[in-house]
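what's the 3D shape of this:
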Amino acid sequence: MEEKEYAGDYRIEQSFTFGRHHFVIGIDENAAEKYLLAERQATAFGYEYREAVVSNDYLEIVNEFALRIQDEVEVLRDIHSERGSDGIPFGPEACREDSSKQNYENQILILNPAYLSPEYRTKEDQLVLAISGFGCAPGRRAQRILCQSLSDGEKFYIRGYDVLGIISQQCVPHWAEVSANLIRDVVQKERQEHKAPNCER
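Below is the predicted model of the structure:
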């Protein structure tokens, strides 16, 4: 039997992820205000529920949920506008020929759109720099790859099968090349510092 999720005494009945937010709606039939809307965030110790509102009016809760979704829609629209995004993702035709047989480390990769949430299926959000990991090596794509987003700098892990391939040079946007080079410089500096002998006594 699947274990139910609770925010305090509120049993979570619905959850929805959109953009950078994970919304939950919960019910506590014994509470003075039976319905809860909150934003769930993962921590080292489990989940925290923030920006919570409660009400006895379920429609009020749903309306607040709709308003928060709309706010996030506007944020994403602004981001797309600032980037000049056409909202269309890269396909395999933008990858180097036989890139699946090449080492991914230090390369700009195109994420498979299916890996991303629908609102992030854009060229800008697909581009990452592969930093390290066993999954970078051909034949080991089931292993993890540490990568960094070229659009927002976030670091996260993927698997090799989450990647369409290495982007072909003629398809690399100028901003992405600049971002990738900055990340490469930081990674190289960190590796040199890690290897440097400690001369302090």
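
hey, let's count contacts and neighbours off CA atoms from now on
Noted.

need the strands for this structure, in chain order.
All strands of the chain, identified by DSSP state E, fall at 6-7, 10-18, 21-27, 35-43, 46-55, 108-111, 127-132, 144-149, 155-159, 163-166.

please give me the structure for this one as well, since I'd like to look at both together:
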Amino acid sequence: MEQEKRMAGDYEVYQALPIGRVEVILGIDTMNAEKPYLVCYCDQNNLFGIDQYYGAEGYADYLEAMREFTKLMQWEIEKLQTERSAIPEPMAAILSGHCLPIKGEDELSGRLVVIRSERLRPEFRTADHQLVWVTGGFGASGHSRGRAVYVKRLYSGDECRYNREDLAGFLKPEHTPAWAVEKLALLQVEKQKPRSRDEAR
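Modelled structure (predicted):
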């Protein structure tokens, strides 16, 4: 069976390199005589994981398009390097041996879990991206047929979605880094704060 072509509008995706939180895309439309080459970003940062293309620019010349493609890649690399250099402590990857397995009946909401490193892009296979606090989703319930688990990264507070099978397990207490203990304590404080009338509505 012929594989369906990946399209960015009228352009067939010719190159798609994931870097950081996006993909950098090079597309080709052989029917477009004026600008047959397209360079843009793509991300799936939405509830349904659907491709969203943005920042698109058309080019008449392939080499010019490739120059822009590599420029976007370099920008994303520099952003990642800046982000990493802002973290004051080492963030070694959390291994499966550091975790207690998640059982089918386990309720995950309101618990700290670990994302499997192989489910993350190589540049994100570090503890600050692996340790997440579960906020909900059908997959967070025990014995649920649902898969979606909504989480908040413990280090950054970024919200994202994974599937239950993407989770390596519960982090063993003896492997919990000091920064994570501090973040968990702050979470507990936030949970105990009385909600205002506006928040309660």
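
Make CSV out of the strands of structure 1 and add distance to residue 66 of structure 1 and mean neighbour count.
CSV is the format used below for the strands of structure 1 (distance: least, Cα to Cα, whole Å; neighbours: other Cα atoms under 10 Å):
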stretch, distance to residue 66 of structure 1, mean neighbour count
strand 6-7, 20, 18
strand 10-18, 11, 15
strand 21-27, 11, 20
strand 35-43, 11, 19
strand 46-55, 13, 14
strand 108-111, 30, 26
strand 127-132, 30, 24
strand 144-149, 29, 21
strand 155-159, 29, 16
strand 163-166, 33, 24
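
nearest to residue 180 of structure 1, of these?
Comparing those by their distance to residue 180 of structure 1 (Cα to Cα), the top pick is strand 127-132, with 6.3 Å.

So which residues make contact with the closest one?
104-111, 136, 145-151, 176, 180, 183, 187 (Cα atoms under 8 Å, 6 or more residues apart in numbering).

and if you look at stretch 16-36 of structure 2?
7-8, 10-15, 37-44, 58-61, 65-66, 69, 72-73, 76-77, 80, 121, 123-124.

I figured residue 183 of structure 2 was touching residue 156, is that so?
No. Taking contacts as Cα atoms under 8 Å, residue 183 of structure 2 lies outside contact range of residue 156: 9.8 Å.

So these two - more neighbours on which side?
Higher neighbour count among residue 183 of structure 2 and residue 156: residue 183, with 15 against 11, using other Cα atoms under 10 Å.

Let me have the strands of structure 1 in a markdown table, extended by distance to residue 85 of structure 1.
Formatted as a markdown table, the strands of structure 1 follow (distance: least, Cα to Cα, whole Å):
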| stretch | distance to residue 85 of structure 1 |
| --- | --- |
| strand 6-7 | 38 |
| strand 10-18 | 19 |
| strand 21-27 | 22 |
| strand 35-43 | 28 |
| strand 46-55 | 31 |
| strand 108-111 | 16 |
| strand 127-132 | 13 |
| strand 144-149 | 16 |
| strand 155-159 | 22 |
| strand 163-166 | 20 |
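
Determine which of these approaches residue 195 of structure 1 most closely.
When those are ranked by proximity to residue 195 of structure 1 (Cα to Cα), strand 127-132 comes first, at 16.1 Å.

once aligned to structure 2, how far is that closest one on average?
Compared with structure 2 after the fit, strand 127-132 of structure 1 shows a mean deviation of 1.2 Å (mean Cα distance after the TM-score superposition for structure 1).
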